[in-house]
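S.K.: only geometry, no sequence info:
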């Protein structure tokens, strides 16, 4: 997080507000930026039609509150925020708002626009008492490249506006395979989300990973290999910080698993193996009447709707493997779904940088305002902007990370990979930056820091290094110093027993 960043930015906005006190439009925009700085990370979920956006969003929240059908609500931009009391509000085009009823059906939230069309609604705000929403505002968007041009345009206009920064701080972009439409959208989002900085603040999710390999138990292993190839893809690498396979339907079902569903999986697991294997050959076979089970055809069909054939196969296997309760089964299914990897990535790459990502929007926005409508005193605010940018190492890291991904550098391939990791390309925790395991000893950390600092200071001082390379090396050195400070590593001292640094904690003495 930007050290002292919020205070500096608040002062910057207050100073700008004084210059534009007579401009109601400018004041309203400054107020929106101020509010944005106070909010949690805004994380949008986007992708082409049928990519599984709503199921992933439900899995992240841990409840079925995002509509997954083809109703009007799936054609609107919907914001999900934390609140103590559930409330749904439709913001209408042209102004005004309408409270919508909070209704559940079979455990899922039902949103009813009351006869209004999606074209009449600017957005829907859902306030919900979910702990998952305390640290993240989630935004569900209509499918891109939809058959309906209006629906697709709604997402594009919201996430990649041409005349303002994007309202999303970062994005989970779901894809089933890399398509030209995916690349075009991610390019536009990168430009809109951070203007000239070209900050990369997207991650690609290889969604519906359970469908790879016809839903076999090893489907996610196949998806992981494909995701690994995608991470090395030139086009995607410059637009997304990573690519993670995720089985959204499995994750949603696991996080909302019901006792009667667990009982059904227990029955399947207890069947004779030949009967069970025959039933699970295909969707058609699983729902065929007359199979040797007490589960009705309707109940089996409901399991497929909730978990897919892969989820049903996996759940039965996990029960056979020792999942003795619904909570144990839920936990193991979540682990298999890829959701934990997505949550970890969001925490390490986006939430840890939330203030810097928001600061980039504010800096770009205020600069544009001063440029388009200069006022007496603009020079003073511009000087403050330059100080904020110069003093914020987090912003410089974002710039360097984007530069390494998009335009490259004069470094060797090995040095470029190392620089990217040190500035947080593989995660912002200090040990990740240093390329060390979670249980690294203090001696190992000290030696690693000294080795890396010597290397990057040497590159910065090399006679043949040009100015751009020198600046790059200085940013890397500053990141190394920050990692060492975070881990409490100073001068080497005599130790009777090695210290161990646990992930997320200070050094601890063993023995």
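M.R.: Here it is on my side, so go on. A quick note: this is a predicted structure, and the numbers were derived from the prediction, not measured. Numbering: from 1, shown residues only.

S.K.: C-alpha only now, for contacts and for neighbours.
M.R.: Noted.

S.K.: Run through who's touching the one helix or strand residue 477 maps to.
M.R.: Here residue 477 sits within helix 467-486, counting by DSSP states H and E. Contacts with helix 467-486, where a contact means C-alpha atoms under 8 Å, 6 or more residues apart in numbering, come from 393, 396-397, 400, 409-411, 419, 422-423, 429-431, 433-434, 446, 449, 452-453, 456-457, 459-461, 490.

S.K.: filter those residues to the buried ones?
M.R.: By neighbour count, with 16 or more other C-alpha atoms under 10 Å, the contacts of helix 467-486 hold 393, 396-397, 400, 409, 411, 419, 422-423, 429-431, 433-434, 446, 449, 452-453, 456, 459-460 as buried.

S.K.: just to revisit the earlier point, out of the contacts of helix 467-486, which sit inside helices?
M.R.: Within the contacts of helix 467-486, residues falling in helices by DSSP state H are 393, 396-397, 400, 419, 422, 430-431, 433-434, 446, 449, 452-453, 456-457, 459-461.

S.K.: Could you report the distance from residue 70 to residue 47?
M.R.: Distance of residue 70 to residue 47, given as C-alpha to C-alpha, to the nearest Å: 15 Å.

S.K.: more crowded one of these two?
M.R.: More crowded of residue 70 and residue 47, by other C-alpha atoms under 10 Å: residue 47, with 28 against 9.

S.K.: Next up, the contacts around that one.
M.R.: Residue 47 touches 53, 143, 144, 173, 174, 175, 182, counting by C-alpha under 8 Å, 6+ apart.

S.K.: Looking at the residues you listed, state which has the most neighbours.
M.R.: Neighbour max across the contacts of residue 47 (other C-alpha under 10 Å) = residue 53, 30 neighbours.

S.K.: check contacts around that residue.
M.R.: 45, 46, 47, 140, 174.

S.K.: Show me what the host helix or strand of the last one is packed against.
M.R.: Following DSSP H and E, the helix or strand that holds residue 174 is strand 170-175. Applying 3 or more C-alpha pairs under 8 Å, 6 or more residues apart in numbering; DSSP states H and E, we find strand 170-175 packed against strand 41-47, strand 202-206.

S.K.: what element comes up after that strand heading to the C-terminus?
M.R.: That would be, after strand 170-175 and using DSSP H and E, helix 180-194.

S.K.: Okay, one more to line up with it:
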């Protein structure tokens, strides 16, 4: 549905301004509210979270298309780091007890490296990396420390940023990386679940089965296995109730594909010329690949290839070269295509970018709710009532609540009907074509006919004497979503 998201953004902006007027005598409240009002004009804030070694920084680099996030286990990976688009590269450190300081930028094997100038990690609040990037113009990415880390300070930093106890998170949405689904992952997803406002809606979370190429010990069918596991997780009612979807991505393969260099292609070509049995034997393990006695490429080059490509990436690249692919750009594109990055970017677009104003409205309502709770006063009663009115009356939030209810298994309908209801409610994206299950290139007449057909079908279900109250309520809300599609097409 194309119209409601901007509308709810406008409604919440007005409410923010009203709340600012009501709290003019409280500088702290006004500053907080004004900050959230300004956020409507900023790129969407998406945090990347997960346990240590889940591949967060690697995935961030893949999304940006440059190695701007340190991926080693250095001190910078223990600090919340913001990546924003800017005209000129700049890295700023924000100490907790002193003024911000600009850091020197250097490169280490092609990747950015930051020098904290002797400042202990424990005394740094955050790092801010400004970098010219098309990918960062619509989305600010936030790299967070690993949760469930052996270091309580590191793990505490991640929790304090992503799910603070006394205020809403600074992120509008989160990409949560997991290598396998563990109890720790479920607990984190539950902690980041909508707090205080728009409860029971997993709108702001996407789960990623990361390092997917390592499933199956780097075999060429590893990504197929990972995608099957991701589909199984997507079908789990518990997971469906905590995140929008689960996507399998080989982050290292994606990062390397987007940043591949000519000398790496040359080294891979030399490996592809080896007898197949010899290369297969080398690729039995990382240690064997690096230590095998071979003049070209030498051991140092092979060690670096393993860091950049991994076993799966080397095996896939050499297989492609043997199959006749001799253009390094074509190899790089194939690595990205097979990594699952394109699927993730598509999901980010449909679930986050298309819902930009709705996500920001949710963050703003959380901010207003916090002020009204912390500083109650008689003048705030109408504001609290307006927050409740928006939450209960805004169709966008009603859609999200119903999506969550359907995914929890609480609605009893035929599988085909449930699948269509999810899609019409925006579960696969907010555009008219996504809701109607049509190609993005579908014309207005095709969209109009499909929307009319959906309205009629779900109206019959709502009015059927065979439908119970729950099913009738679900059908009426789906009809309203379809009518919203028609209204958008009419405009």
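M.R.: Received the coordinates, thanks. The structure presented is a predicted model; accordingly, all values stated were derived computationally and were not measured.

S.K.: And the strands in the first structure, which stretches?
M.R.: Using DSSP state E, the strands of the first structure run over 41-47, 78-82, 87-92, 97-100, 103-105, 108-110, 121-128, 136-140, 170-175, 202-206, 243-245, 499-501, 507-509.

S.K.: closest to residue 150 of the first structure out of those?
M.R.: Of all the strands of the first structure, strand 121-128 sits nearest to residue 150 of the first structure, with 12.6 Å by C-alpha to C-alpha.

S.K.: what's the matching range in the second structure for that closest one?
M.R.: Using TM-score structural alignment, the residues of the second structure aligned to strand 121-128 of the first structure are 124-131.

S.K.: Dump the contacts of residue 47 of the first structure into a markdown table; add distance to residue 217 of the first structure as well.
M.R.: Output for those, formatted as a markdown table (distance: C-alpha to C-alpha, whole Å):
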| residue | distance to residue 217 of the first structure |
| --- | --- |
| 53 | 23 |
| 143 | 29 |
| 144 | 30 |
| 173 | 25 |
| 174 | 22 |
| 175 | 21 |
| 182 | 28 |
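
S.K.: Just name the closest of these to residue 299 of the first structure, please.
M.R.: residue 53 (25.3 Å).

S.K.: Aligned to the closest one, what sits in the second structure?
M.R.: Match for residue 53 of the first structure (TM-score structural alignment): residue 56.

S.K.: Please apply the same query to residue 308 of the first structure.
M.R.: In the second structure, residue 308 of the first structure lands on residue 310 (TM-score structural alignment).

S.K.: Run through the residues that contact that match.
M.R.: Counted by C-alpha under 8 Å, 6+ apart, residue 310 of the second structure has contacts 252, 253, 286.

S.K.: run the last query once more with 10 Å
M.R.: 213, 214, 218, 252, 253, 256, 283, 286, 303, 304, 316 (C-alpha atoms under 10 Å, 6 or more residues apart in numbering).

S.K.: The third one against residue 280, yeah?
M.R.: No. With contact defined as C-alpha atoms under 10 Å, residue 218 of the second structure does not reach residue 280; the gap is 11.7 Å.

S.K.: Pick out whichever of these two has more residues nearby.
M.R.: residue 218 (21 against 13).

S.K.: For the aligned residue in the first structure for that one, which non-adjacent residue is spatially closest?
M.R.: Superposed on the first structure with TM-score structural alignment, residue 218 of the second structure falls opposite residue 215. What sits nearest to residue 215 of the first structure in space, not counting adjacent residues and going by C-alpha to C-alpha, 6 or more residues apart in numbering, is residue 310, at 4.6 Å.

S.K.: again, but for residue 428 of the first structure
M.R.: Residue 428 of the first structure's closest residue in space is residue 348 (C-alpha to C-alpha, 6+ apart), at 5.6 Å.

S.K.: and residue 94 of the second structure, what is it in contact with?
M.R.: Taking C-alpha under 10 Å, 6+ apart, one finds 100, 101, 102, 123, 124, 125, 126, 127, 128 in contact with residue 94 of the second structure.

S.K.: what number of residues lie near the residue in the first structure that the first one lines up against?
M.R.: Mapped onto the first structure by TM-score structural alignment, residue 100 of the second structure lines up with residue 97. Residue 97 of the first structure has 15 neighbours, counted by other C-alpha under 10 Å.

S.K.: where's the closest residue to residue 97 of the first structure other than its chain neighbours relative to residue 232 of the first structure, distance?
M.R.: Nearest residue to residue 97 of the first structure in three dimensions, chain neighbours excluded: residue 91, at 4.5 Å (C-alpha to C-alpha, 6+ apart). Distance, residue 91 of the first structure to residue 232 of the first structure, by C-alpha to C-alpha: 41 Å.

S.K.: likewise residue 411 of the first structure?
M.R.: For residue 411 of the first structure, the distance to residue 232 of the first structure - C-alpha to C-alpha - is 18 Å.

S.K.: So residue 86 of the second structure is in contact with residue 132, correct?
M.R.: Yes. Between residue 86 of the second structure and residue 132 there is a contact at 4.9 Å, judged by C-alpha under 10 Å.

S.K.: so who does the most centrally placed residue in the first structure touch?
M.R.: Centrality entry for the first structure: nearest residue to the mean C-alpha point is residue 346, 4.2 Å, by C-alpha atoms, centre = their mean. Residue 346 of the first structure is in contact with 41, 43, 136, 170, 171, 172, 202, 203, 340, 352, 353, 427, counting by C-alpha under 10 Å, 6+ apart.
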